[in-house]
Structure formats: structure tokens, C-alpha cells
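Q: Give the three-dimensional model of this entry:
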Amino acid sequence: MNARTDPKTREARASSVDVHALLREILLDKKASIIAAGQQVSLELNARRPHVKGERDTLREFLDHGLDTLLTGAAQGTRLVVGTVTIDHRVKLRMVCGERSFETELSTFINTDPPAPSPLVVAPSAPVLAGTRTVLVVDDDIDTVALLRRVLERRGYEVLGATSLAEALMVAGTQSFDVLISDVGLPDGSGVELMDRLGRPHHAIALTGVSSEEDIARIRAAGFRQHLTKPVSLTTLESAISELLKSA
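A: Now for the predicted structure:
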């Protein structure tokens, strides 16, 4: 029996894995091939507690295989829908692509609470926060969400991500956040509509590709405290977040 199949070794390697973060990571890696095939992706990640206990590499291999099976040979323009729900404290996964579907309950991975935060490595120039603050990033470009997640997490923030109005409302309905950063243009609505649906959170930053006085006035009227025009420097974004939190 080798180390890979030894139950004791597998148990020792087991850790808490965020299924939602892992799915986004896998889809980001496959983005180029999905675009080349003319396919589209919709995320309906509704599991209230998406963390499961298990081997991350094993779970990734399992999810990778399921996605490849669905996408291989799929017709151009086919939409891939990836969804999760919580049933009896377990994460249920369902992926549909055209007439093909892949559905499973992650019963081999024991559902658990998210792990305790690990010590944060903060760059010397980054703000040192008294407590971890949570930022919700909403942008239809999954690359932008992934980039901001990496940068802000290195600065000591906890980051939640969403790529549509519907997903942002789902995330906001299950998890609290301190700052909202949202693109104004979303595939199923707008950042202005998101602000209305969320009750106009006090700490909100709008990202947009336009900067006319009329657009800025509309964004401000929606409740956004800051407006940044793309492409925005990360230094400017960090300063905007810090300024909002200081006014809390």
C-alpha cells in the first residue's frame, strides 16, 4: 500500500477545502479553452457552508474530470451551469452542459466549519487592520475577481467574489461584508441595481469604464461612496478602501 492510498496518510493530509473557491480556480484555468469553444459559464453557488474536509488535490482532480467530461464535444454556444446547495450539512454539486449533467453529493468529504484564519503576511506598505475586514468584489470578468482576491488577501482582507448580480445577492444573503467593490456593468443587471437590492451599503466603491459627469452623478445617487475608472491602480483601490473603513 503506497502513501497515496494509505488511509492514515490520507487522513493526515486532509484539510478544509473551500469548494466554491476551488471551482472558480478550476474555471479560471479553463477560461481560454471555454472561450475558444464558444461556450459560456453560469455560476449558481448557493451552498451556505461550502467548506469540506478532504484532500484538496484529490477533490480538484475529481472536479476537473467532471468538468472535462461535460465540456468535451459540447456544441458551440452551449452554457455550462455549475451549482451548489447545502443538504443535510453536505455540499451537493450539480453541473449541466446542454443535455449532459453531472450531479453528486460530496459525501466522501466531511462538511466542516471554515478553518481558523492563518497568520497574515502583510506587505510593509499595506494598512495594518485591527481586525480582518471582508470585501465583496463583484465583476463579470473572473480574471479581475481572481486578481483582486489575491492582492487584497495579501493585504490582510478576507475577500468574497461574485461574477453576476444574482451571485452577488446570493453571497450577500449568506455572508456579511464590510466593503462592496462592484463593476457598474454586470451580465444580468447593474451595480446600481445591486446597491438598491442590498439596501445601499454604506461602504461601496464603483468600478466603471466610463467617467462622464452624468454617469458619476448616477453612481453617486445610487449610494456609492467612491467611483474609480478602469483601469484602476491597485494602490488607488487600496487607498479608497482604507478611507472608507476609517470613516466607519
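Q: Every contact and neighbour count from this point should use C-alpha atoms.
A: OK.
Q: do you know how far Leu198 is from Ala168?
A: 10 Å (CA to CA, to the nearest Å).
Q: try Leu22
A: Relative to Ala168, Leu22 is positioned 18 Å away (CA to CA).
Q: One more sequence to fold, the one below, so I can look at both together:
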Amino acid sequence: EARVIDTGIGIEQETIDKIFNVFEQGQADITRRFGGLGLGLAISKALIDAHGGKIQVQSAGKDQGAIFSVELNTVLTPIGQDGEGQDQQIDREAKPAVPKHRRVLLVDDHHDTCIGMKRMLERHGYEITLAHSAEQAVEKVHSQDFDLLISDIGLPDRSGYELMREVRLKKDLPGIALSGFGSEQDISQAREAGFSEHLTKPINFERLEKTIQALLS
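A: Purely as a prediction, here's the structure:
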């Protein structure tokens, strides 16, 4: 187990359960004061989960600091006859191609958000292609094969709804809509446009992963 202890701004109890969600930050004014996107802890959790570990946080509240603890199982690396560790032998072998049904087009005009989500999804074995506008996304759909479209609704050139309608005219591609709004009307509008699912920001990565698996299975 490893622990990181700080005496900083702390975490309020009503937000501590959401602190590992994508785009989540402990307090509303944190972005204004310190910047950031709320991706760091989500990425950390995804990496630790991928290794079968666990990350937890404790805080007595605002201005009371925080304690982050990470638990990871450790094993001795078997040594081959040539003295090379097993993990080194694996690294020397050619990596297999990404299997079918895992090719994802991710559309969001916020570059840092795209990069953060791309890294997390690639850790789970998906092949991710990025687009930062509806026009870029349409061009990529016409020139490449994808199994899933994940798109933010608020794009700079036109809405994610319009993008999905245009894509569905050419290809029967399932899609996940990402939006800061989650009313019944928003969900209905997403489905009418052709999206299979609608997820509300801040995105819970575990829920996103389960949604992707359900659509691609």
C-alpha cells in the first residue's frame, strides 16, 4: 500500500464519493482557482483498476487536507533460462492487432478531454480515433471503418444530433451521446437523432465502459 497525505484544500463530504468521476472536481471554484479538467483522478483510478488494485480517499472536509491510498498486488517476476524476466520476454513479442468491434470514433472539441478519454479507453483495448468537429468526424466516417461513435452534443460547427443523423444516412453505426444535460427531453432527442445511449457529464468511466461493452457485444 502507498499513501499520499496533503494538508491542502480538502474534500467536502458531499463530493467525496464523486471525486474519481471523469470531469469531476471537488469544489465548484477549483477550476477557476487552479485550472484543470477533473481528469487526473479518473485516469489514476482507471490505471489502478486495470492492474487489479484499489484507490481510496479520506478527508475530514474543506481545508482539512486529504489522504489518498493505493493498494496493488505485487508478484515476483519469473526469470527465464536466459536470465530475462517474463515481462521483458512479452514486451519483445509483437503486439496483437486490435480486434474487430473495438474501433471507436471519439468526437469532442475540447482537445485535453479527448486525449484524457482516449488514453483511458486505449488502456481497455479500444482503438480510438479523434475528431474535434462534426465535419472532421464525417470525413473520418467516410474514409475509415468504425464500430462505435462517441460524441459530445455541443460541437463548434453543428450539434452532435446533426452529426449522428448525417452519419446514420451512410452507415448503421451505434452511438453514445455525451452531454451536460440529462433531462428526459435531452435523452429523447438523442435517441431520435440515432444515438443508442445518452450519458450525462461528469462521465462515470465505469458506466461508460459498461455501455460500450453492451453496444459492441
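Q: just to revisit the earlier point, looking at Leu198 and Ala168 of the first structure, which one has more neighbours?
A: Per other CA atoms under 10 Å, whichever of Leu198 of the first structure and Ala168 has more neighbours is Ala168, with 22 against 12.
Q: What's that one aligned with over in the second structure?
A: Residue pairing (TM-score structural alignment): Ala168 of the first structure is matched to Ala137 of the second structure.
Q: residues in contact with the residue nearest to its match when sequence neighbours are not counted?
A: Leaving out its chain neighbours, the residue that sits closest to Ala137 of the second structure by CA to CA, 6 or more residues apart in numbering is Ala131, at 5.3 Å. By CA atoms under 8 Å, 6 or more residues apart in numbering, the contact set of Ala131 of the second structure is Leu105, Leu106, Val107, Asp108, Asp109, Ala137, Lys140.
Q: where's the aligned partner of the fifth one in the first structure, which helix or strand?
A: Read that as Asp109 of the second structure. Alignment note (TM-score structural alignment): Asp109 of the second structure maps to Asp140 of the first structure. Asp140 of the first structure is part of no helix or strand when elements are defined by DSSP states H and E.
Q: which ones are touching Asp140 of the first structure?
A: Neighbour list for Asp140 of the first structure: Ala162, Thr163, Ser164, Asp183, Leu186, Pro187 [criterion: CA under 8 Å, 6+ apart].
Q: Give the aligned equivalent of Arg154 of the first structure in the second structure.
A: In the second structure, Arg154 of the first structure lands on Arg123 (TM-score structural alignment).
Q: I figured its match hits Ile48, correct?
A: No. In this structure Arg123 of the second structure lies outside contact range of Ile48 using CA atoms under 8 Å: 10.8 Å.
Q: Which part of the first structure matches stretch 188-208 of the second structure?
A: Per TM-score structural alignment, the counterpart of stretch 188-208 of the second structure in the first structure is residues 217-237.
Q: secondary structure class for the equivalent of Ser151 of the second structure over in the first structure?
A: With the correspondence set by TM-score structural alignment, Ser151 of the second structure lines up against Ser182 in the first structure. Three-state assignment for Ser182 of the first structure (DSSP: H, G, I helix; E, B strand; the rest coil): strand.
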